[in-house]
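Chemist: Provided below are the primary sequence and the corresponding predicted coordinates.
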Amino acid sequence: MIERKLLGTGNIPGGGGELKLWSRALKGGDEFSIMLGGTELMNSRKSGSEEALATLACEQILSGANPRLLIGGLGMGFTLRAALPLLPDDAVIVVAELVPAVVDWARGPMAELYGGSLEDPRVNIRLEDVAASINVADAGYDAILLDVDNGPDGLTHTGNEAIYSHAGLKAARRALRTNGVLAVWSSAPDPGFTRRLKECGFAVREAKARAHGKRGGHHVIWLATK
């Protein structure tokens, strides 16, 4: 049994609990894990579906000039890193992260995972709830990518459920330009969420992506087009 090392803790604003960053020294490099209680939210060796979130969304918006993206949740940076090489030099990527400790870890013990992506001139990190960024956008984004929880069930922060409500989805639709896409990651299917997206006026496509290469469980990505 390889011993884990606790690298840091961070409170989720609004009484959502405490995140813990753990590491293990494995062959090929350190493994990082972000936990909430006994639930693993993120693992540095399971990045496939988070990368697919960026790839699938960018495929739908690259026909336009000066693309603007909003990423909800920095996490371990997999979505951001996957998006950057797909986007032109005039792109703007706003990343809204609710938990300050996550950004500190990204610039500290996990810096190697991010590969310098936080220093890319196209990237703007905001320490705020992604809902706040959405509410002031006013048709300002070509894509909104949401990976702010385990999906629409609001596991880590009950306030996240509002983002996935009818009101939250309508706000996201207003924040998108014409033909813009709302891309949402989830650990599991949710037929009720698919229905809400359609009720809010989106054209919806569901995709599945592996957590790690050809292995691991399937995660779900909704691509909802305005």
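Modeler: Thanks, I have the structure now. Quick caveat: nothing in here was measured; it's all calculated off a predicted structure.
Chemist: for the rest of this, base every contact and every neighbour count on C-alpha atoms.
Modeler: Fine.
Chemist: what's the lengthiest helix in the chain in contact with?
Modeler: Identified as the longest helix of the chain according to DSSP state H is helix 48-61. Contacting residues not belonging to helix 48-61 are listed as 67, 78-83, 86-87, 142-143, 145, 147, 180-185, 208-213, 219-221, 223 [C-alpha atoms under 8 Å, 6 or more residues apart in numbering].
Chemist: middle-most residue in the chain, spatially?
Modeler: residue 147 (2.8 Å; C-alpha atoms, centre = their mean).
Chemist: now it: how far from residue 6?
Modeler: Per C-alpha to C-alpha, to the nearest Å, residue 147 is found 24 Å from residue 6.
Chemist: quick one, helices of the protein?
Modeler: Counting by DSSP H, the helices of the chain are 48-61, 78-83, 100-107, 111-114, 130-135, 160-163, 166-175, 191-199.
Chemist: reformat those helices as a markdown table; add distance to residue 25 and mean neighbour count.
Modeler: As requested, these are exported to a markdown table (distance: least, C-alpha to C-alpha, whole Å; neighbours: other C-alpha atoms under 10 Å):
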| stretch | distance to residue 25 | mean neighbour count |
| --- | --- | --- |
| helix 48-61 | 21 | 22 |
| helix 78-83 | 20 | 22 |
| helix 100-107 | 17 | 19 |
| helix 111-114 | 14 | 15 |
| helix 130-135 | 33 | 18 |
| helix 160-163 | 33 | 18 |
| helix 166-175 | 40 | 20 |
| helix 191-199 | 39 | 14 |
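Chemist: out of those, which gets nearest to residue 93?
Modeler: Relative to residue 93, the nearest member of the helices of the chain by C-alpha to C-alpha is helix 78-83, separated by 8.4 Å.
Chemist: how far off centre is that closest one?
Modeler: Remark: helix 78-83 is offset 9 Å from the chain centroid, using C-alpha atoms, centre = their mean, to the nearest Å.
Chemist: among the contacts of helix 48-61, which lie within strands?
Modeler: Residues from these lying in strands, with DSSP state E as the criterion: 142-143, 145, 180-185, 208-212, 219-221, 223.
Chemist: and the residues you listed, which are buried?
Modeler: Buried members of these, counted by 16 or more other C-alpha atoms under 10 Å: 142-143, 145, 180-185, 208-211, 219-221, 223.
Chemist: now the residue nearest to the centre of the chain: how far from residue 74?
Modeler: For residue 147, the distance to residue 74 - C-alpha to C-alpha - is 8 Å.
Chemist: putting a second one here so we can go through both:
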Amino acid sequence: MAKLSEIDTAAIPGGRGHLRLLQRDDEFSIRIAGKPGELMNTRLHGSEDALAELACARVAAHPAVRVLVGGLGMGFTLAAALKSLPAQAEVVVAELVPGVVEWNRGPLGAAAGYPINDPRCRIIVDDVVAVLEQHPGAFDAIMLDVDNGPEGLTRKDNDRLYNAKGLQTIQEALRPEGVVAVWSAGMDPAFSERLKRAGLCVEEHTVRAHRPGKGARHTIWLGW
């Protein structure tokens, strides 16, 4: 089998290194330059789909539903959200790395069906924390696939999204009866407790990276 070949890189704002985009035929991989392993792969997106499906199932019937996806990635969470929501919904995506948006406008976007071209989608190139702070009481659901989960990997600054102050900012950005969903590469009992201390009711779901029932086990928290 041919090796994945690097086709582009994208700087992570704040001087925190680069992301690498690799391709082999119709398979794409995103990795952090200088670090082993990969952040995501177009063959393995079951848990990214589940992030949107679990959150949107709770709010799809809300009038004029509006949701936020934190982290565009390869577009699978966005695509699943659009499939789960009605025609009048709005899906806002906050993506920190401009290059990731451009990758999704290019050949990478085909894997998820180019969801960023859906008229219900609006892309904001900014830190998701800033977007949350600028939109109090704006979202029925907030779906966060930022970094590797509650423990920052690509940017330690991401910790401020998942600490007590960050959780307060998230709650303030939710509409009544809203829900937050958080993706993680693994379990984190301390984060479950942090959500509860923030006053949220919490569900913890174990989902597989590749459906049906295959691949690594990832964790999704729902809080409301």
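Modeler: That came through, no problem. Note that the structure is a prediction, hence the values are computed from the model and not measured.
Chemist: any idea what the TM-score is?
Modeler: Once superposed, chain against chain, the TM-score is 0.96 (TM-score structural alignment, normalised by the length of structure 2); 221 aligned residues with a C-alpha RMSD of 1.0 Å.
Chemist: just give me the match in structure 2 for the residue nearest to the centre of structure 1.
Modeler: Using TM-score structural alignment, the partner of residue 147 of structure 1 in structure 2 is residue 145.
Chemist: still on that earlier bit, reformat the helices of structure 1 as TSV; add distance to residue 39 of structure 1.
Modeler: Below are the helices of structure 1 laid out as TSV (distance: least, C-alpha to C-alpha, whole Å):
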stretch	distance to residue 39 of structure 1
helix 48-61	18
helix 78-83	19
helix 100-107	17
helix 111-114	21
helix 130-135	22
helix 160-163	17
helix 166-175	26
helix 191-199	23
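Chemist: so which of the ones you listed comes closest to residue 12 of structure 1?
Modeler: Nearest to residue 12 of structure 1 among the helices of structure 1 is helix 100-107; the distance by C-alpha to C-alpha comes to 8.6 Å.
Chemist: which part of structure 2 matches that closest one?
Modeler: Using TM-score structural alignment, helix 100-107 of structure 1 pairs with 98-105 in structure 2.
Chemist: so how much does the matching stretch differ from structure 1 once superposed?
Modeler: In the superposition against structure 1, stretch 98-105 of structure 2 averages 0.7 Å from its aligned positions (mean C-alpha distance after the TM-score superposition for structure 1).
Chemist: can you tell me what sits against that stretch?
Modeler: Counting by C-alpha under 8 Å, 6+ apart, 9-11, 72-75, 95, 109-110, 114, 116, 125 sit against stretch 98-105 of structure 2.
Chemist: could you dump those to CSV with distance to residue 162 of structure 2?
Modeler: Output for the contacts of stretch 98-105 of structure 2, formatted as CSV (distance: C-alpha to C-alpha, whole Å):
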residue, distance to residue 162 of structure 2
9, 27
10, 25
11, 23
72, 18
73, 19
74, 22
75, 22
95, 17
109, 28
110, 31
114, 29
116, 26
125, 20
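Chemist: list buried residues within those.
Modeler: Here, 16+ other C-alpha under 10 Å leaves 9, 10, 11, 72, 73, 74, 75, 95, 109, 114, 116, 125 buried among the contacts of stretch 98-105 of structure 2.
Chemist: could you check which residue of structure 1 pairs with the fourth one?
Modeler: Structural alignment places residue 72 of structure 2 opposite residue 74 in structure 1 (criterion: TM-score structural alignment).
Chemist: pretty sure its match sits against residue 96.
Modeler: Yes. Between residue 74 of structure 1 and residue 96 a contact is recorded at 6.9 Å, counting by C-alpha atoms under 8 Å.
Chemist: OK, contacts around the nearest residue to residue 140 of structure 2 once chain neighbours are set aside?
Modeler: The shortest distance from residue 140 of structure 2 to any non-neighbouring residue, by C-alpha to C-alpha, 6 or more residues apart in numbering, is to residue 178 (4.4 Å). Contact partners of residue 178 of structure 2, counting by C-alpha under 8 Å, 6+ apart, are 59, 139, 140, 141, 224.
Chemist: distance-wise, check residue 178 of structure 2 relative to residue 63 of structure 2.
Modeler: For residue 178 of structure 2, the distance to residue 63 of structure 2 - C-alpha to C-alpha - is 12 Å.
Chemist: go on, residue 189 of structure 2?
Modeler: Residue 189 of structure 2 sits 34 Å away from residue 63 of structure 2, going by C-alpha to C-alpha.
Chemist: likewise residue 55 of structure 2?
Modeler: From residue 55 of structure 2 to residue 63 of structure 2 the distance is 16 Å (C-alpha to C-alpha).
Chemist: try residue 89 of structure 2
Modeler: In terms of C-alpha to C-alpha, residue 89 of structure 2 sits 9 Å off from residue 63 of structure 2.
Chemist: neighbour-wise, which of those two wins?
Modeler: residue 89 (21 against 11; other C-alpha atoms under 10 Å).
Chemist: and the more buried one, what pairs with it in structure 1?
Modeler: Aligned partner of residue 89 of structure 2 by TM-score structural alignment: residue 91.
Chemist: show the contacting residues for that match.
Modeler: 66, 67, 68, 69, 122.
Chemist: buried subset of those residues?
Modeler: Using 16+ other C-alpha under 10 Å, the buried ones in these are 67, 68, 69, 122.
Chemist: give me the neighbour count for the residue nearest to the last one when sequence neighbours are not counted.
Modeler: Across the structure, with C-alpha to C-alpha, 6+ apart as the measure, the residue nearest residue 122 of structure 1 apart from its sequence neighbours is residue 92 (5.0 Å). The number of residues packed around residue 92 of structure 1, counting by other C-alpha under 10 Å, is 19.
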